[in-house]
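Undergrad: 3D, please:
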Amino acid sequence: MAGGVAALALGHALWRLAPETTVYGFDRSLLGGVHLVSSVTGFAVATWVAAGTGRWWSRGAVSGVFAAVCWLAVPVEEPVHRWHLARGFELLGVPLVAPDLAGHGLYWAEAPIVGGPGEPVLMLEYRRRGAETVGGSRRAVQVLVRRGSDLTAAEACATPYNAESWEDNRSAGGCQAVSRDRWVRYGWEGRVAVFVRSGSALVELESHGVEEAALLAAAETIRLIPAEMLGRWHHMTSTVAFHRMRK
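TA: Predicted coordinates for the structure are as follows:
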């Protein structure tokens, strides 16, 4: 009985600290090691303490350490998950860059998916400060960062991420050059996207509710963004969304 309780307690603590498999790109079956470690350790500690073969203080010390590990998992869960997310963004293989969009703040950073079947991409969403819930994503600015490889901004405009969403009969305008390294694509219902190459990154800024001039201005402000900041933002916004769904 004591061994089962100890194994469950340790397993619960370890699961709090385990990363999502997509963050590091490993098979989910490997997380079975959490069950194995918690079961073996929990039963071993409970059996040894109950047997009374060691000195009383050594049994007390082991029990205390075991309890501390289980208890500490609660306060360290959040920083550990932020750390995992930051490492995932670093492993994504995409330059971590973002614009400074006037009047807007970073609202959402899509969790990194390492080793997925599709093209790796950093997906960010910016919303107007003080009016984040007005208009939802249609009034927001979506920023997609891809690996530059050998593509130019013109080629990125011709082959945008999620190209199927642009293949609409109502799509208007196609791609137009603003400058040698700035291209704009126009879609239906006011959709507009700016494509720019920044170092080794291809950056796409698009929106239904923000004017082309604002997107072009934002394209001039692209700079590096720390992986820790992305991890913090994703964790924070995911937590807020979770609590909203529970209400």
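Undergrad: rest of the way, CA atoms for contacts and neighbours
TA: Will do.
Undergrad: C-terminal to the helix ranked longest in the chain, what's the next element?
TA: In the chain, taking DSSP state H as the definition, the longest helix is helix 56-91. With elements assigned by DSSP states H and E, the helix or strand that comes after helix 56-91 is strand 97-98.
Undergrad: give the buried residues for the longest helix of the chain.
TA: Across helix 56-91, burial judged by 16 or more other C-alpha atoms under 10 Å covers 59, 66, 70, 73, 77-78, 80-91.
Undergrad: for residue 62, give its distance to residue 5.
TA: Distance of residue 62 to residue 5, given as C-alpha to C-alpha, to the nearest Å: 16 Å.
Undergrad: run this one through as well so I can compare:
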Amino acid sequence: MRSLKGAVVGLMVGAVVAFIYADAIAQEHELGTILNSVLMLLVPFPLGAAGAALLRMPRWGAVTIAGPIATSVLGAALMQVIPDFYLFGFDEIWTTGVWVVAGVLGYVAAAWWVRDRWAAITVTGVLLSVHVISGQVRDPLNEWQESLAFRRSGIPLLAPKMPGYSIRRAELWTGDEDGTAILLEYARPGRTEVQVFLRPATAATPKAACGSPYPALRWGTDGVSCTPSGGDRWIREDSSGEVAAFARHGSALVQAAGVAMTPQELFALLDSLRPVTAAQLARV
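TA: Sure thing, here's the model as predicted:
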């Protein structure tokens, strides 16, 4: 009965916290989400107190304090280990379910935490262990998720191998209206960064890609010139000074761009492309 009452209160609290979190997502992480974050921490106290009192939970006053704390600890731990919605292409709104689960488990834990001293010690130990373990597995799990997403993307896994260039970023871009792509970002001392986008060769021809680079919203149309460079390779020069090269490399459509770069430098970069593993990209 103790656990059931805790679960009922936790379900109520978790549902409200999930609603607040969903509102934060809808605001697209603007400044208004600061208020949502504060509400997620504060609302469980009066709401949990009312629920615990109505259900006449034993030592409901202590549950009022322990429940929100346990919910916050479990929610933060679960958020670190759930699948990445961006990498796997599901709607972020589904992550709100984490707070419902955290609320139910948190208030069940609180119901037992107030039972006696040994129960309090055990529950506290479990919560601390969950918090520590989630922090330890977060990075390896994220790397595994990214590696899996790279493998499932259907995009040839390639990377330039040029002396003096160091990779700074490797990401899978999904959900863009122009489709999925892999972004590789490189830099060299004293030079601006170079961005390489990899897409399946079926996404477009190099000529078409030159006319509409990826991603579409980043590129303007004023002062643009697209010129062939032989072998179905194309060069695009913008009025801003950015130069981009487009070519096919096996079954991949490749776009490399950088400010103050020469076409020769960009094509040399594309010519140096070599197969890499998903694990290598995920470790960047």
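Undergrad: so where do the helices sit in the stretch 151-284 of the second structure?
TA: For the stretch 151-284 of the second structure, helices defined by DSSP state H, counting those that start in this stretch occupy the ranges 206-211, 263-271, 278-282.
Undergrad: do you know which of those lies nearest residue 82 of the second structure?
TA: Relative to residue 82 of the second structure, the nearest member of the helices of the stretch 151-284 of the second structure by C-alpha to C-alpha is helix 278-282, separated by 17.2 Å.
Undergrad: which strands and helices sit next to that closest one?
TA: Contacting helix 278-282 of the second structure under the criterion 3 or more C-alpha pairs under 8 Å, 6 or more residues apart in numbering; DSSP states H and E are the following elements: helix 117-152.
Undergrad: list the helices and strands the helix it packs on packs on?
TA: With contacts defined as 3+ C-alpha pairs under 8 Å, 6+ apart, helix 117-152 of the second structure has these neighbours: helix 60-81, helix 85-88, helix 97-113, helix 278-282.
Undergrad: buried residues in the second one?
TA: Buried residues in helix 85-88 of the second structure, counted by 16+ other C-alpha under 10 Å: 87, 88.
Undergrad: which part of the first structure lines up with it?
TA: Under TM-score structural alignment, the counterpart of helix 85-88 of the second structure in the first structure spans residues 21-24.
Undergrad: how big's the offset between that stretch and the second structure?
TA: Average distance between stretch 21-24 of the first structure and its aligned residues in the second structure, after superposition and using mean C-alpha distance after the TM-score superposition for the first structure, equals 1.7 Å.
Undergrad: who's in contact with that stretch?
TA: Residues outside stretch 21-24 of the first structure that contact it (C-alpha atoms under 8 Å, 6 or more residues apart in numbering): 27-28, 84-85, 87-89, 91, 111-116.
Undergrad: swap the cut-off to 6 Å and go again
TA: Identification of contacts with stretch 21-24 of the first structure by C-alpha atoms under 6 Å, 6 or more residues apart in numbering yields 28, 88, 112, 113, 114.
Undergrad: map residue 36 of the first structure onto the second structure.
TA: Counting by TM-score structural alignment, which is the criterion used here, residue 36 of the first structure corresponds to residue 100 in the second structure.
Undergrad: and for its match, the neighbour number?
TA: Residue 100 of the second structure is surrounded by 23 other residues when neighbours are defined as other C-alpha atoms under 10 Å.
Undergrad: what's the answer for residue 105 of the second structure, then?
TA: Using other C-alpha under 10 Å, residue 105 of the second structure has 23 neighbouring residues.
Undergrad: same deal with residue 33 of the first structure?
TA: Residue 33 of the first structure is surrounded by 10 other residues when neighbours are defined as other C-alpha under 10 Å.
Undergrad: how about residue 146 of the first structure?
TA: Under the neighbour criterion other C-alpha under 10 Å, residue 146 of the first structure is assigned a count of 24.
Undergrad: check contacts around it.
TA: Taking C-alpha under 6 Å, 6+ apart, we find residue 146 of the first structure in contact with 121, 201, 202.
Undergrad: centre of the chain to the match of helix 85-88 of the second structure, how far?
TA: Per C-alpha atoms, centre = their mean, to the nearest Å, the displacement of stretch 21-24 of the first structure from the mean C-alpha position of its chain is 10 Å.
Undergrad: look up how far residue 94 of the second structure lies from the residue lying closest to residue 207 of the second structure once chain neighbours are set aside.
TA: The spatial neighbour of residue 207 of the second structure that comes closest, neighbours along the chain excluded (C-alpha to C-alpha, 6 or more residues apart in numbering), is residue 234 at 6.2 Å. As judged by C-alpha to C-alpha, residue 234 of the second structure and residue 94 of the second structure stand 42 Å apart.
Undergrad: name the residue in these two with the higher neighbour count.
TA: A direct count of neighbours by other C-alpha under 10 Å for residue 234 of the second structure and residue 94 places residue 234 higher, at 24 against 11.
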